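Novice: Got a predicted structure plus its sequence, pasted below:
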Amino acid sequence: MEEAPMPLHEERVRKIDSQPSDRIDLAIVGVGTLGATVAQLALSTGLKVLMVVRPGDEKKILASEMLDEWLRREVFCGRMSSEAAVRARSLARITSSFEALHDCDVVLESVAEDLLYKRAILANIEASVRPDCLIASTTSSLPAAWIAAETAHPERVAVAHYVWPAHRIPLVEVAFSTQTAQAHKDRLHELLRRQGKMWVEVKDKPGFLTTRVLFGYWSETLELVREGVSPTDIDRAMEEFGWPMGPCRVMDGAGLETILRVQKCVAPFLGGRIDGLARIGTLVAAGHVGGRSRSGFYVHDADGTRPNDAVIELSNIRLSEAPTDIVDRLMGAMLNEAAHCIAEGIVASWEEASFAVDYAFRFPARRGGMLGYLRSVRPTEVVARLEFLCAKHGPRFRPSAAFAEAARTTTEVIS
């Protein structure tokens, strides 16, 4: 979908429910790339927010400066009035003490994508919160059941995978373990309603839906780079198709280090279909991690954005011209991974999958979203293309069994 600014919700910022002064609507433990945007979203919708950072005055100062800079930018761009910005800033507290979590209704864990680290953080959270507090993780790949496995009360643990940047993207992917209590499911839904979010509930399996679909698309991007296709040519082709930004530009923004950590979590469960994405490890090892280092697939500096020569290390070949099948390969990988997710019951239907992908990644509106695009190219034709790509490039393109069966038995894969 085309990008649109999120609503200002200024009226809600002004009309905060009268609450005891010590009550916190939402705590966020870990204010990195994603956690910072969740904090911005919560403050802009009138929630009282506690941000828990690592010990040290420097971390608190950085978090405070991040908030101030965001609010200045919101006012400058006309997305928030000066009055609303002052009010939003007054709703934020920054601490490095887990003890402050005692007054929180909901705690979001948003630390690095590492299962053991997340479990350690949850142990600290659980030791500090009230018995009725919901604990949710913003993980993009780790099932709630895994994260909650060593907690005393797994019934209050859930996944709320906000899509970065959380204050701009309207969708949240939600997952619950078999032990998550209904009361805590309801509390998470209420939080998302207060934030003006839409959500899709997915099966509690590694990678959920959106990460799997996105990483299939990104992994094939890296396969093209390995074959000598330049990031510039890939991005140009996909932007001409209708995406707001090409995949290499998006990966630079999301952070290659984070992407690599998530890839390592999910890849073992996907039969080799996202193994190509591991090649960004070469860039990460050389210090090219995307926005944070101002270099990834591209170099980002005062002179603008230009190709990063370090990407040459990912391939021994340089093509004189871009291949004509860039769109076929990237969209084929995306659609096939969505089909695998439907076949495995991650979501129930193409309608649900398309809803999630359209709102999470802004699937080109002029293509009718993912569902419209699939209908326009016809499932039988998609399967034929995948079979051709499978013969040429290997089993990662083998059509999902459910996808192929639907295409053989009906003219419409969409029920």
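Specialist: On my side now, so go ahead. Because the structure is predicted, anything quoted here is derived from the model rather than measured. Numbers count the residues shown, from 1 in each chain.
Novice: going forward, measure contacts and count neighbours with C-alpha atoms only.
Specialist: Noted.
Novice: residues near G304, how many?
Specialist: 8 (other Cα atoms under 10 Å).
Novice: all helices for the stretch 51-200 of the chain, in order.
Specialist: All helices of the stretch 51-200 of the chain, identified by DSSP state H, counting those that start in this stretch, fall at 57-76, 82-90, 115-126, 144-147, 182-194.
Novice: How many residues are close by the nearest residue to R366 once chain neighbours are set aside?
Specialist: Leaving aside its sequence neighbours, R366 sits nearest to G242 (Cα to Cα, 6 or more residues apart in numbering; 7.1 Å). Around G242 there are 18 other residues, counting by other Cα under 10 Å.
Novice: For G369, see how far away G242 is.
Specialist: Relative to G369, G242 is positioned 10 Å away (criterion: Cα to Cα, to the nearest Å).
Novice: Identify the contacts common to these two.
Specialist: Residues within reach of G242 and of G369 at once, by Cα atoms under 8 Å, 6 or more residues apart in numbering, are F363.
Novice: which stretch among the helices of the stretch 51-200 of the chain comes nearest S320?
Specialist: With Cα to Cα, the closest approach to S320 among the helices of the stretch 51-200 of the chain belongs to helix 57-76: 41.9 Å.
Novice: Buried residues of that closest one, list them for me.
Specialist: 59-60, 63-64, 67, 70-72, 74 (16 or more other Cα atoms under 10 Å).
Novice: structure B:
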Amino acid sequence: MARYARAHGPVALITLTNPPVNALSAAVRTGIVESVSRALQDDRVRAVVICGENGTFCGGADIRQFSGPMSGPPLVPMIHSIEAGDKPVVAAIEGVALGGGLELALGCHYRIANPKARLGLPEVTLGLLPAAGGTQRLPRLIGITAALELITTGRHVSAQEALQLGLVDQISDGNTVQAAVKFALSVIDRPLNPRRLSLRTPACLPDAERVFDAALAQVKRRSRGAVAPVACVQAVRVAATLPYERGMARERELMGTLFTSGQARALQYAFFAQRNAGKWSLPNGARWNITKPGEVRRVGVIGLGTMGRGIVVSLVKAGISVVAIETKPKELEAGKIAVTAMLERDAGRRGVAPPLHLLTFTLSFSQLRGVDLVIEAVFEDMELKKRVFSDLCKVCTPDALICTNTSGLNVDELAAVTDRRPLVAGMHFFAPAHIMRLVEVVFGAQTSPESVATVMALGKRMGKVCVAVGNCPGFVGNRMLKHYINQACFLLEEGATPEQVDQALEEFGFALGIFKVNDLSGLDVGLRVRKAAGLIGPDIDPVNPPRWRKGERYCPLPDLLCQQGRFGQKTGRGWYLYDSPGAKEAKPDPEIRSFLEDYRRRYGITPRRLTSQEVIERCALSLANEGFRILADGVAAGPEDVDVIYLFGYGWPRHRGGPMFHAAQVGLAAVLEKLERYHRLHPDVPSLQPSPLLRKLVAAGSPPIQQWKSHIKKLSSNL
């Protein structure tokens, strides 16, 4: 798995061969050890070049091996032997040098990079740290400040940035391997000790303690409970203060703690769940993923509001021609200006010309005659969407797909007004659509596998993480979100404040608590959803609204808040107070405390003290409980799909894996016990009643999450 050859006279060429990314498997490590030893012992060889096959240097360790004992030569001694050798070793970096791949390159004496290469140490994103000398060598090469930033974020850098940082010695003009061989010939007689990073002392910082304290505070604030970034700072701190050998010992010790942590398991689960999100069959058993997708060259987008604009930008950035339609000249012009500005800003950041030639803005539906697919992104109103769908059938070719960007309306009801039910699907984008990566791809009762395959392939071209889901109110994400929001509001009724609930959720790992999110998105958005669901109407007393609707407990607090014109950031007042409309800093509002106290008195509620633990349990476990119901209903193919939706669409903390993984980590029996207890305390909240599937899984011995799908199939006839 490492091919050895004499490349050019006295230069030996060692080529890693483990497609697709030349991961450092046991066989590859064995090949490197044997090849390096052979080169060092061959008197005819005076320099060595290490490269990767098929234009890729090395993507790092094979994380599939993390779950079992590591076989083959250890990585650290292997890299040490390269660095300690008496012949110069040059890394020829093409494609990527990531994780252990970059650590291998750091053990080489020189590094030559292809202009398109990307380098980085992404271990922190898997709950780990670079444990093959990365935390010790990198600071000695590029300095403490730069090393801290790269290691604690896991960010990839371009070859150009790597050159500026001093991470590589040269960028090749043409063939990188040939350039590395030529470079190796030029350094044969140079002393190697200055190139051995383990012998270097990191550049001294006069205020090193302040730098590390600030870095630690920053990663704690940014990571919100994730332990790996903190460990990375600790490891780099040692590199700046202790000899290399002691730093390596500390790196190894910290890695040992992280390797077996629940957070590392969660992050690695999230990694594979994301990778596999587009590979499952549909929940209804249809195998869209073995169906060839149709070609999409030109797309129509109906509606240029906030969501439509983001969809247009995403399509154009993917190189897809777009016909963007509005019904009124004013809205069309506003949309055109906004889309153009977004594309120009993005192009400016990347130093390229904006692809405006791909755009057509029009008021006429007739321009859609040549499109392959249409995405409707008009206001969330069923009758309006039906009219649009009906009009589209009059102008689009018979084989054109029609997709709706709805957050929860019935896709089958929309398909029923068309002449092409198999060609209708949902594409639930998340705002802002040009930034948020998740798309729920909704299939209806008659949506064909080919249509799903085409929409999934389109989403992938747009750089989205697509998950195929069934058609039901709210689909997966919003169906679960309803219960999360309800629990948060019930906690306010019972004695909590918005700040207390949000603080608990943020300490759990959410970037924003639920009430800050509500203020950000606008409380009037939820009001419209509740009106559409028939929960608010003319027959309901707006002053003293009932707390039970449709047979279950209902919290009218958000409705009463909206009656006061408190819609969140847009009005400067919501659950929090803002200095001005549009301001982002949320401040506790004394009026909200009085508002909650008056509400409790009006309904005879005696407030009680609530703990952060109860806040987390009721909010997080209510999400998981509905997730079990979704799996039992066949709306999602597996727990991984549910978790990917929450990781990419709803800000679930990645180091906790997702709501379903979190339930598995807590323990299914413990989740069942907690839900039963909360349901006994709140029998008027049906969503707290444990789902039948959860009970079945506990009765089956609480199998690991990877086995839930087989149990769901076995138990489906009894659900």
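Specialist: Here it is on my side, so go on. None of the values given here were measured: they were computed from a predicted structure.
Novice: Superposed, how do the two chains score by TM?
Specialist: Comparing the two superposed chains by TM-score structural alignment, normalised by the length of structure 1, the resulting TM-score equals 0.82, with 390 aligned residues with a Cα RMSD of 3.2 Å.
Novice: can you tell me which residues contact the residue nearest in space to the middle of structure 2?
Specialist: The residue lying closest to the centre of structure 2 (Cα atoms, centre = their mean) is F648, at 4.4 Å. Taking Cα under 8 Å, 6+ apart as the criterion, F648 of structure 2 is in contact with 436-438, 465.
Novice: Tell me which residue of structure 1 matches up with it.
Specialist: For F648 of structure 2, the equivalent position in structure 1 is taken to be Y359, counting by TM-score structural alignment.
Novice: R155 of structure 2 belongs to a helix, doesn't it?
Specialist: No. Per DSSP: H, G, I helix; E, B strand; the rest coil, R155 of structure 2 lies outside any helix segment and is coil.
Novice: What about the nearest residue to it once chain neighbours are set aside, how many residues nearby?
Specialist: If you skip the residues right next to it in sequence, R155 of structure 2 has G120 as its closest partner in space, 6.0 Å away by Cα to Cα, 6+ apart. Under the neighbour criterion other Cα under 10 Å, G120 of structure 2 is assigned a count of 24.
Novice: My read is that G120 of structure 2 contacts E103, right?
Specialist: No. G120 of structure 2 lies out of contact with E103 (Cα atoms under 8 Å); the separation is 9.3 Å.
Novice: and the gap between the counterpart of D103 of structure 1 in structure 2 and E376 of structure 2?
Specialist: In structure 2, the residue matched to D103 of structure 1 (TM-score structural alignment) is G370. Distance, G370 of structure 2 to E376 of structure 2, by Cα to Cα: 16 Å.
Novice: Repeat that for A347 of structure 2.
Specialist: From A347 of structure 2 over to E376 of structure 2 (counting by Cα to Cα), the distance is 26 Å.
Novice: which residues in the stretch 601-719 of structure 2 form strands?
Specialist: Secondary structure of the stretch 601-719 of structure 2, counting by DSSP state E, counting those that start in this stretch: no strands present.
Novice: Now which residue in structure 2 aligns to the residue nearest to R366 of structure 1?
Specialist: G242 of structure 1 maps onto G509 of structure 2 when the alignment is built from TM-score structural alignment.
Novice: Kindly report the same for V225 of structure 1.
Specialist: With TM-score structural alignment as the criterion, the equivalent of V225 of structure 1 in structure 2 is L492.
Novice: cool, S141 of structure 1 as well?
Specialist: Using TM-score structural alignment to pair residues, one finds that S141 of structure 1 aligns to G408 in structure 2.
Novice: how many neighbours does that match have?
Specialist: 20.
Novice: Which helix or strand contains the nearest residue to it once chain neighbours are set aside?
Specialist: Of all residues not flanking G408 of structure 2 in the chain, G474 sits nearest, at 3.8 Å (Cα to Cα, 6+ apart). Secondary structure here is read from DSSP states H and E; on that basis G474 of structure 2 sits in neither a helix nor a strand.
Novice: ok, the equivalent of G474 of structure 2 over in structure 1 - contacts?
Specialist: Alignment note: G474 of structure 2 maps to G207 in structure 1; criterion TM-score structural alignment. Shown here is G207 of structure 1, whose contacts under the criterion Cα under 8 Å, 6+ apart are 140-143, 266.
Novice: Tell me which of those you also see in structure 2.
Specialist: For both residues aligned by TM-score structural alignment, their matches' Cα atoms under 8 Å, a contact is called conserved when the aligned residues also meet in structure 2; among those this holds for 140-142.
Novice: and of the residues you listed, the nearest to F363 of structure 1?
Specialist: When those are compared for distance to F363 of structure 1 (Cα to Cα), S140 comes out closest, at 19.0 Å.
Novice: what's the nearest residue to the closest one if we skip its chain neighbours?
Specialist: Nearest residue to S140 of structure 1, sequence neighbours excluded (Cα to Cα, 6+ apart): H161, at 5.6 Å.
Novice: show me what contacts the aligned partner of that neighbour in structure 2?
Specialist: Mapped onto structure 2 by TM-score structural alignment, H161 of structure 1 lines up with H428. Applying Cα under 8 Å, 6+ apart to H428 of structure 2 gives the contacts 404-407, 439-442.
Novice: swap in L363 of structure 2?
Specialist: Counting by Cα under 8 Å, 6+ apart, L363 of structure 2 makes contact with 325-329, 332.
Novice: and these, which are buried?
Specialist: Buried residues within these, counting neighbours by 16+ other Cα under 10 Å: 325-326, 332.
Novice: I'd like the residues you listed laid out as TSV, including distance to R275 of structure 2.
Specialist: Supplementary listing: the buried ones among the contacts of L363 of structure 2 in TSV, determined by distance: Cα to Cα, whole Å:
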residue	distance to R275 of structure 2
I325	34
E326	36
L332	38
